[in-house]
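Engineer: How does the following fold in three dimensions:
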Amino acid sequence: MISLQFLLTAFVVVVAPGTGVVYTLAIGLGQGRRAAFWAALGCTFGIVPHLAAAVLGLAAVLHTSALLFQLVKFAGVAYLLWLAWQALRGGGALRISADRKAPEPWAITRRGALINILNPKLSIFFLALLPPFLSGAPESATAEMLLLGAVFMIMTFAVFVLYGAFAASARDMILSSERAMRWFNRSFAAIFAALGARLALERA
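Structural biologist: From the prediction side, this is the model:
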């Protein structure tokens, strides 16, 4: 069940840059270590609905229902484009600025959770990732999937916190340069827009 192969597979998936990583880095750079912690927590909680969908079999429904998949997908695309706009506009939630007031932890956590909740591929990902590592006993399959999912979430949180701490450590250097702040704001906006475009091209 919780084998070395599973841990390595999960670690590779978690470490790979994605929307959650980009969001946590942006928050760490723009608002510091504490804010990055809440961003990591939000991204981790955003996994819960997809894990539940995989355990309950709803991910298979999402996979076979083109309309449902498209609805969730384009909601996710719209949200990523909104985040791109927030990185560009003055006073935006993701804009890096030396004189901005940090938002409430709840707002940071909520945005991080929505990033993952509105990604329909995560449910299908869990449906594909977890079953190969189950023992094969039908009576314990649900408990085993929940345990593996919990381990995946713990790894996600730990890695994202490290990403955020790394970004926060570079915060002072970034804030001391107007040019660097402009470059990072534009870069994060472009990355979120690109991730939105990639999600728009995804198929169930």
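
Engineer: okay, CA-based contacts and neighbour counts for the rest of this
Structural biologist: Fine.

Engineer: in what helix or strand does the nearest residue to L130 once chain neighbours are set aside lie?
Structural biologist: Distances taken as C-alpha to C-alpha, 6 or more residues apart in numbering place M145 nearest to L130, at 6.3 Å, with adjacent residues excluded. M145 belongs to helix 141-169 when assigned by DSSP states H and E.

Engineer: Mind giving me the packing neighbours of that helix?
Structural biologist: helix 4-15, helix 19-31, helix 33-45, helix 48-56 (3 or more C-alpha pairs under 8 Å, 6 or more residues apart in numbering; DSSP states H and E).

Engineer: could you redo these as JSON lines and give each row mean neighbour count and distance to G149?
Structural biologist: Shown next, in JSON lines, are the helices and strands packed on helix 141-169 (neighbours: other C-alpha atoms under 10 Å; distance: least, C-alpha to C-alpha, whole Å):
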{"stretch": "helix 4-15", "mean neighbour count": "14", "distance to G149": "10"}
{"stretch": "helix 19-31", "mean neighbour count": "26", "distance to G149": "17"}
{"stretch": "helix 33-45", "mean neighbour count": "25", "distance to G149": "11"}
{"stretch": "helix 48-56", "mean neighbour count": "21", "distance to G149": "6"}
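
Engineer: Pull the contacting residues for the residue nearest to L130.
Structural biologist: M145 is in contact with V55, L130, P131, L134, counting by C-alpha atoms under 8 Å, 6 or more residues apart in numbering.

Engineer: Next, the structure of the following sequence, for comparison with the previous one:
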Amino acid sequence: MQFAEILAFTTFAWIASFTPGPNVAIAATTGVNHGLRAALPQVAGVPIGFVALMWVVGLGGMAILQASPLLVWGMKLAGNAYLLYLAWKLCFSRQLSSSEAIKPLSLMQAALFQIVNPKAWMMLVAATSTYAIGHADFVARMSWMSLGFVVPSALSIMAWAWMGQSLRSWLLVGNRLRNFNLCMGLALALTAVWMLTL
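Structural biologist: Presented below is the predicted three-dimensional model:
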């Protein structure tokens, strides 16, 4: 990769990883409701799942997706339906660590969640089609991109979960936790609806 490409990809990876989306919403909510330690499996699981999915797309999944618009639409519906389900649960969660709240994701759940995460699909399809597919040094580019996504992805989940945990004591006053969960649930729902229109 040329320096300009590395710079462009790195900027894309960091911005895309830290901007709001399903992964960071779940991380912040986990931090608030269960603490930073509960989000650590997600810190590892999200990058693992994302990079594995990126390799699948890069090694032939893109051709399958391009040949099957119905499959793409089905995956889009399934992913956004799951996001709306999480949003619904979150909107009605009113207690820290309650059975109503979204449970912390295990490493495997966080990794598998990337399959139905519309933002992850948009990121990896954009990245692989722009920086890797069709290039002679495909494997080297994909390897570099894997590392380039792992670091910001893990750090963004950690940062959002830490911010969530930092708000715990403040949110215990009055209806703040209920309002926070409601806002995060609505943000997740709006994200799902917005992604359905793309």
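
Engineer: quick revisit: buried set for the helix holding M145 of the first structure?
Structural biologist: 141-142, 144-146, 148-149, 151-153, 155-168 (16 or more other C-alpha atoms under 10 Å).

Engineer: How about stretch 57-77 of the first structure?
Structural biologist: Within stretch 57-77 of the first structure, the residues scored as buried using 16+ other C-alpha under 10 Å are L58, A59, L62, H63, F69, Q70, V72, K73, F74, A75, G76, V77.

Engineer: what does stretch 89-97 of the second structure give?
Structural biologist: Across stretch 89-97 of the second structure, burial judged by 16+ other C-alpha under 10 Å covers K89, L90, C91, S93, R94, L96, S97.

Engineer: and it, how far from the chain's centre?
Structural biologist: For stretch 89-97 of the second structure, the separation from the chain centroid amounts to 20 Å (computed by C-alpha atoms, centre = their mean, to the nearest Å).

Engineer: do stretch 128-136 of the first structure as well
Structural biologist: Counting by C-alpha atoms, centre = their mean, stretch 128-136 of the first structure is centred 23 Å from the centre of its parent chain.

Engineer: okay if I get the helices and strands packed on helix 141-169 of the first structure as JSON lines plus distance to N116 of the first structure?
Structural biologist: Listed next are those as JSON lines, based on distance: least, C-alpha to C-alpha, whole Å:
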{"stretch": "helix 4-15", "distance to N116 of the first structure": "13"}
{"stretch": "helix 19-31", "distance to N116 of the first structure": "7"}
{"stretch": "helix 33-45", "distance to N116 of the first structure": "6"}
{"stretch": "helix 48-56", "distance to N116 of the first structure": "9"}
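
Engineer: Mind checking those for the one nearest to W106 of the first structure?
Structural biologist: helix 33-45 (7.8 Å; C-alpha to C-alpha).

Engineer: ok, residues contacting the closest one?
Structural biologist: For helix 33-45 of the first structure, the external contacting residues (C-alpha under 8 Å, 6+ apart) are 20, 23-25, 27-28, 102, 105-106, 108-116, 153-154, 156-157, 160-161, 164-165, 167-169.

Engineer: repeat that with 6 Å
Structural biologist: For helix 33-45 of the first structure, contacts defined as C-alpha atoms under 6 Å, 6 or more residues apart in numbering pick out 20, 24, 27-28, 108-110, 112-113, 153, 157, 160-161, 164-165, 168.

Engineer: before we move on, what about stretch 194-204 of the first structure?
Structural biologist: Where contact means C-alpha under 6 Å, 6+ apart, the residues beyond stretch 194-204 of the first structure that reach it are H63, V77, L80.

Engineer: What separation do you get for the equivalent of the last one over in the second structure and L36 of the second structure?
Structural biologist: When the second structure is aligned by TM-score structural alignment, the residue opposite L80 of the first structure is L83. The gap separating L83 of the second structure from L36 of the second structure is 22 Å, by C-alpha to C-alpha, to the nearest Å.

Engineer: do the same with G61 of the second structure
Structural biologist: Relative to L36 of the second structure, and taking C-alpha to C-alpha, G61 of the second structure is found at 35 Å.

Engineer: give the contact list for N117 of the second structure.
Structural biologist: N117 of the second structure touches G79, counting by C-alpha under 6 Å, 6+ apart.

Engineer: which one in the first structure is aligned with it?
Structural biologist: Aligned partner of N117 of the second structure by TM-score structural alignment: N119.

Engineer: now that match, what's its secondary structure?
Structural biologist: Three-state assignment for N119 of the first structure (DSSP: H, G, I helix; E, B strand; the rest coil): coil.

Engineer: With G134 of the second structure instead?
Structural biologist: Once three-state DSSP is applied, G134 of the second structure turns out coil.
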